[in-house]
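Undergrad: Predicted coordinates and the sequence they were generated for:
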Amino acid sequence: MIPHYFLYEEAAPKVEPSFLHIEPIPVRSGRHDWTIRTHTHPDHHQILVISKGGGAIEVEGVSWEVSPPSLVIVPALTIHAIRFKPDTDGYVITVAPPFLQSALDNDADLVEGFRIPVRFLPQQIGDDIDLVGLFASLEHEFVWSAPGRRTAIKAYLQLLAVTVRRLLEQERARPVSTARDADTVMRFRELVERHYRNHPPLDFYARKLGVTAARLNACCRATTGKSSLALINDRLLTEAKRNLLYSDMTVNEIGAALGYADPAYFNRFFSRNVGLSPGRFRERLLPGQTRAVAG
């Protein structure tokens, strides 16, 4: 099974799990030969800033190249692995979603910025944002037991969340000719997140968004390179894989949880898109473990 950690290779948290942890990247990655193997954090988001070096971060099977300065957000339960270049520097924040929401006064717009995996590269961040300085100030408060420490940490988290929100808005507005498409796709993804287990038709999403199904499909292709149906299928497959790797649910139970009344249909859907049956996928990624794979 893919390991679940609070901090990498620490099964039991050494700090408050409902609070926050921040450390320089070399502290943990340096002693693991700059390689963080595939794992997940079930109850915490991670936020990374790269100030030197770089590398590749694999998020849900997609590889992201990063170079300084880069900002990466890895939400809770996201499967990820990292291969840093030797001597990479920067910071990693590990934060519990309830604490983050409290720090942000439950501002939905700010909290939303940490719900899906995202990276911002140097050309997106520009020279006007001192992310490394912001992380360094937060780390100073974290290690310094001074009056007002918790309040100061919350204030730096608010600044970080505002920065993330503005970066997201900046990307949605660039270029102007595709801003409306990007906004439509973002709202479409939000709807998919709420309804994908119920398998509504594409017309359902289109009506909710105030566009035709053909227009929705065109927006998705222009923004992501994928059709609207492919994005829905991607979300279903991500959840199916997560349950196959993380849970003891049978394949039939996973299919039912994802809205497939017919186990055979779920098997065909998964096999057609992944190239392996759900049972074979589980066996291949969890070698040596005996699991029930049928209902």
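TA: All right, it came through fine.
Undergrad: C-alpha from now on. contacts and neighbour counts both.
TA: Noted.
Undergrad: which residues are in contact with the top helix by length along the chain?
TA: In the chain, with assignment by DSSP state H, the single longest helix is helix 149-172. Helix 149-172 has contacts (Cα atoms under 8 Å, 6 or more residues apart in numbering) with 100, 103-104, 109-111, 113, 120, 124-125, 131, 134, 137-138, 141-142, 179, 182-183.
Undergrad: Check for me that residue 82 belongs to a strand.
TA: Yes - per DSSP: H, G, I helix; E, B strand; the rest coil, residue 82 lies within a strand segment.
Undergrad: from the contacts of helix 149-172, which would you call buried?
TA: The neighbour-count test (16 or more other Cα atoms under 10 Å) applied to these identifies 100, 103-104, 110-111, 113, 120, 125, 131, 134, 138, 141-142, 179, 182-183 as buried.
Undergrad: where along this protein do the helices fall?
TA: Using DSSP H, helices in the chain cover 25-29, 97-103, 108-112, 122-125, 131-143, 149-172, 179-195, 202-209, 213-224, 228-246, 251-257, 263-274, 278-285.
Undergrad: Buried residues of the first one, list them for me.
TA: Within helix 25-29, the residues that qualify as buried are 25, 26, 28, 29, counting by 16+ other Cα under 10 Å.
Undergrad: And the last one, by the same measure?
TA: Neighbour-count burial for helix 278-285, counted by 16+ other Cα under 10 Å, picks out 278, 279, 281, 282, 283.
Undergrad: tell me which residues of stretch 263-276 are tucked away?
TA: Across stretch 263-276, burial judged by 16+ other Cα under 10 Å covers 263, 266, 267, 269, 270, 271.
Undergrad: circling back to that earlier point, Throw the buried residues of helix 278-285 into CSV and include distance to residue 93, thanks.
TA: Shown next, in CSV, are the buried residues of helix 278-285 (distance: Cα to Cα, whole Å):
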residue, distance to residue 93
278, 34
279, 36
281, 32
282, 31
283, 33
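Undergrad: Return the closest of those residues with respect to residue 235.
TA: residue 278 (15.5 Å; Cα to Cα).
Undergrad: thinking that closest one is in contact with residue 244, fair?
TA: Yes - the pair residue 278 / residue 244 is scored as a contact, 7.4 Å apart, by Cα atoms under 8 Å.
Undergrad: overlap in contacts of the two?
TA: By Cα under 8 Å, 6+ apart, the residues touching both residue 278 and residue 244 are residue 251.
Undergrad: and the gap between the residue nearest the centre of the chain and residue 62?
TA: Residue closest to the average C-alpha location in the chain (Cα atoms, centre = their mean): residue 117, at 2.9 Å. Distance, residue 117 to residue 62, using Cα to Cα, to the nearest Å: 11 Å.
Undergrad: Pasting the second one now:
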Amino acid sequence: MREKEMLPVHVLPNTPFMVSEKKVAFGQHFLHHRIHFYAIIWFTEDQDIHYIDFEPFPIKKNTVFLIAKNQVHAIPSQSLPNARVVVFSEEFFHAITETAINQLFLPFENKGIAIPKDKLTELKQLFFLLQAEFQGECDMKLLKMYTKAFLLILHRFTNALPLSFSHKDERIIRLLQLIESNFKTQQPVTFYAAQVGLSPKRMNEILKESLGFTLNQLCNQLLLLESKRSLQDVGQSVKQIAYQLGFSDQSYFSRYFRKNTNMSPEQFRESTTRGAL
């Protein structure tokens, strides 16, 4: 049936925010599925692996994974590993976001963040503040402050570029939102530069300084990820997917996909739908 062919989508219940130390799932966790929210997953035990956008990562105690809206996730085990979990809506995310947080949720920077032993207590305290507020007054303003603080501390444990917060942060955030909404149909650098009032050269300089990527690199990575996600819908032909993603014909899309993955779209679809990845 068509419903079984499409990539399942997990959505939040009727709430913009949730935090829990219990095992949380919004559908069948062992199948590849898109998430329609943002997630912070702090594993508190070792297990086997989980997949983010079809790439396997080990589940390690005191490692945090950040998953953005529309990414594909799966934990191919009968039972969920123990974890501290924070999930929130797109609106909640945009209310707390700044360059550092956008860096953390870039959908092609999926490696987990290991928490240093000497920082465990600090992050546990923040998590318990989140949990207490959610279970108590549930003041969204406080939850946003605690979540933002949690993510900014996590940023210190990464190899991300050092940040100097300034007025350009707002332009980067605006630019990333534009790319997320338009990357399928708008590739030219000039389109995005005009939207944020910058020259193409200056826009790429700011992106490279702040995130380590040029606009073309960002768009290409997002297009490739969306190609992989779309190929999970076996109810659509490769030709249909190519046109939906803005390619002029199927052969061009196939060449693009093979160049970036060393597989044809059909080979990738077969390997993932039968569980090889």
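TA: Yep, it's here. As the structure is a prediction and not an experimental result, all values here were calculated from the model.
Undergrad: TM-score of the superposition?
TA: Put the two chains on top of each other and the TM-score (TM-score structural alignment, normalised by the length of the second structure) is 0.64; 256 aligned residues with a Cα RMSD of 4.9 Å.
Undergrad: re earlier: which pair in the buried residues of helix 278-285 of the first structure spans the largest distance?
TA: That would be 278 and 283, which, of those, are the farthest apart (Cα to Cα) at 8.7 Å.
Undergrad: looking at the helices of the first structure, which is buried most?
TA: helix 251-257 (a mean of 20; mean count of other Cα atoms under 10 Å).
Undergrad: equivalent range in the second structure for that helix?
TA: Using TM-score structural alignment, helix 251-257 of the first structure corresponds to residues 238-244 of the second structure.
Undergrad: Mean per-residue distance, the matching stretch versus the first structure.
TA: Compared with the first structure after fitting, stretch 238-244 of the second structure has a mean deviation of 1.6 Å; criterion: mean Cα distance after the TM-score superposition for the first structure.
Undergrad: Could you report the neighbour count for residue 17 of the first structure?
TA: The tally of other residues near residue 17 of the first structure (other Cα atoms under 10 Å) stands at 17.
Undergrad: Can you tell me what it aligns to in the second structure?
TA: Per TM-score structural alignment, residue 17 of the first structure is aligned with residue 13.
Undergrad: Relative to residue 25 of the second structure, how far out is that match?
TA: To residue 25 of the second structure, residue 13 of the second structure is 11 Å away according to Cα to Cα.
Undergrad: circling back to that earlier point, format the buried residues of stretch 263-276 of the first structure as a markdown table; extra columns: distance to residue 150 of the first structure.
TA: Formatted as a markdown table, those follow (distance: Cα to Cα, whole Å):
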| residue | distance to residue 150 of the first structure |
| --- | --- |
| 263 | 50 |
| 266 | 47 |
| 267 | 49 |
| 269 | 48 |
| 270 | 46 |
| 271 | 49 |
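Undergrad: of these, closest to residue 211 of the first structure?
TA: residue 269 (27.6 Å).
Undergrad: So residue 50 of the second structure is in contact with residue 60, correct?
TA: No - with contact defined as Cα under 8 Å, residue 50 of the second structure does not reach residue 60; the gap is 10.4 Å.
Undergrad: Check how far stretch 184-195 of the first structure sits from its aligned residues in the second structure, on average.
TA: Mean deviation for stretch 184-195 of the first structure: 3.6 Å (mean Cα distance after the TM-score superposition for the first structure).
Undergrad: Determine how far that stretch lies from the middle of the whole chain.
TA: 15 Å (Cα atoms, centre = their mean, to the nearest Å).
Undergrad: how about TSV for the buried residues of helix 25-29 of the first structure, with distance to residue 160 of the first structure added?
TA: Shown next, in TSV, are the buried residues of helix 25-29 of the first structure (distance: Cα to Cα, whole Å):
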residue	distance to residue 160 of the first structure
25	18
26	22
28	23
29	23
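Undergrad: State the number of residues packed around residue 121 of the second structure.
TA: 11.
Undergrad: Please report how far it lies from residue 62 of the second structure.
TA: 11 Å.
Undergrad: With residue 163 of the second structure instead?
TA: In terms of Cα to Cα, residue 163 of the second structure sits 25 Å off from residue 62 of the second structure.
Undergrad: Which one of those two is surrounded by more residues?
TA: Here residue 163 of the second structure and residue 62 are compared on neighbour count by other Cα under 10 Å; more neighbours surround residue 62, at 21 against 13.
Undergrad: can you tell me how far that one sits from residue 169 of the second structure?
TA: Counting by Cα to Cα, the gap from residue 62 of the second structure to residue 169 of the second structure is 30 Å.
Undergrad: just residue 97 of the second structure next, same as before
TA: Distance from residue 97 of the second structure to residue 169 of the second structure, counting by Cα to Cα: 10 Å.
Undergrad: so how far is stretch 95-104 of the first structure from its chain's centroid?
TA: Centroid separation for stretch 95-104 of the first structure versus its chain: 16 Å, with Cα atoms, centre = their mean.
Undergrad: and what of stretch 84-98 of the first structure?
TA: With Cα atoms, centre = their mean, you get 14 Å for stretch 84-98 of the first structure.
Undergrad: which position in the second structure aligns with residue 266 of the first structure?
TA: For residue 266 of the first structure, the residue aligned by TM-score structural alignment is residue 253.
Undergrad: Run through the residues that contact that match.
TA: By Cα under 8 Å, 6+ apart, residue 253 of the second structure lies in contact with 242, 247.
Undergrad: Could you do residue 83 of the first structure as well?
TA: So residue 83 of the first structure contacts 34, 35, 36, 55, 56, 57 (Cα under 8 Å, 6+ apart).
Undergrad: 10 Å instead?
TA: 29, 33, 34, 35, 36, 37, 54, 55, 56, 57, 58, 65 (Cα atoms under 10 Å, 6 or more residues apart in numbering).
Undergrad: Out of those, which sit inside strands?
TA: If you go by DSSP state E, these have 35, 36, 37, 55, 56, 57, 58, 65 in strands.
Undergrad: Closest one to residue 21 of the first structure out of those residues, please.
TA: Closest to residue 21 of the first structure, out of all of those and judged by Cα to Cα, is residue 36, at 17.3 Å.
Undergrad: Quick check: that closest one vs residue 83 of the first structure, distance?
TA: 6 Å.
Undergrad: Can you work out which residues contact both of the two?
TA: In contact with both residue 36 of the first structure and residue 83: 29, 57, using Cα under 10 Å, 6+ apart.
Undergrad: What is the burial count for residue 110 of the second structure?
TA: Neighbour number of residue 110 of the second structure under other Cα under 10 Å is 19.
Undergrad: Return the residues in contact with it.
TA: So residue 110 of the second structure contacts 51, 52, 53, 55, 56, 57, 65, 66, 67, 68, 104 (Cα under 10 Å, 6+ apart).
Undergrad: Quick one, which of those are buried?
TA: Counted by 16+ other Cα under 10 Å, the contacts of residue 110 of the second structure give 51, 52, 53, 56, 57, 65, 66, 67, 68, 104 as buried.
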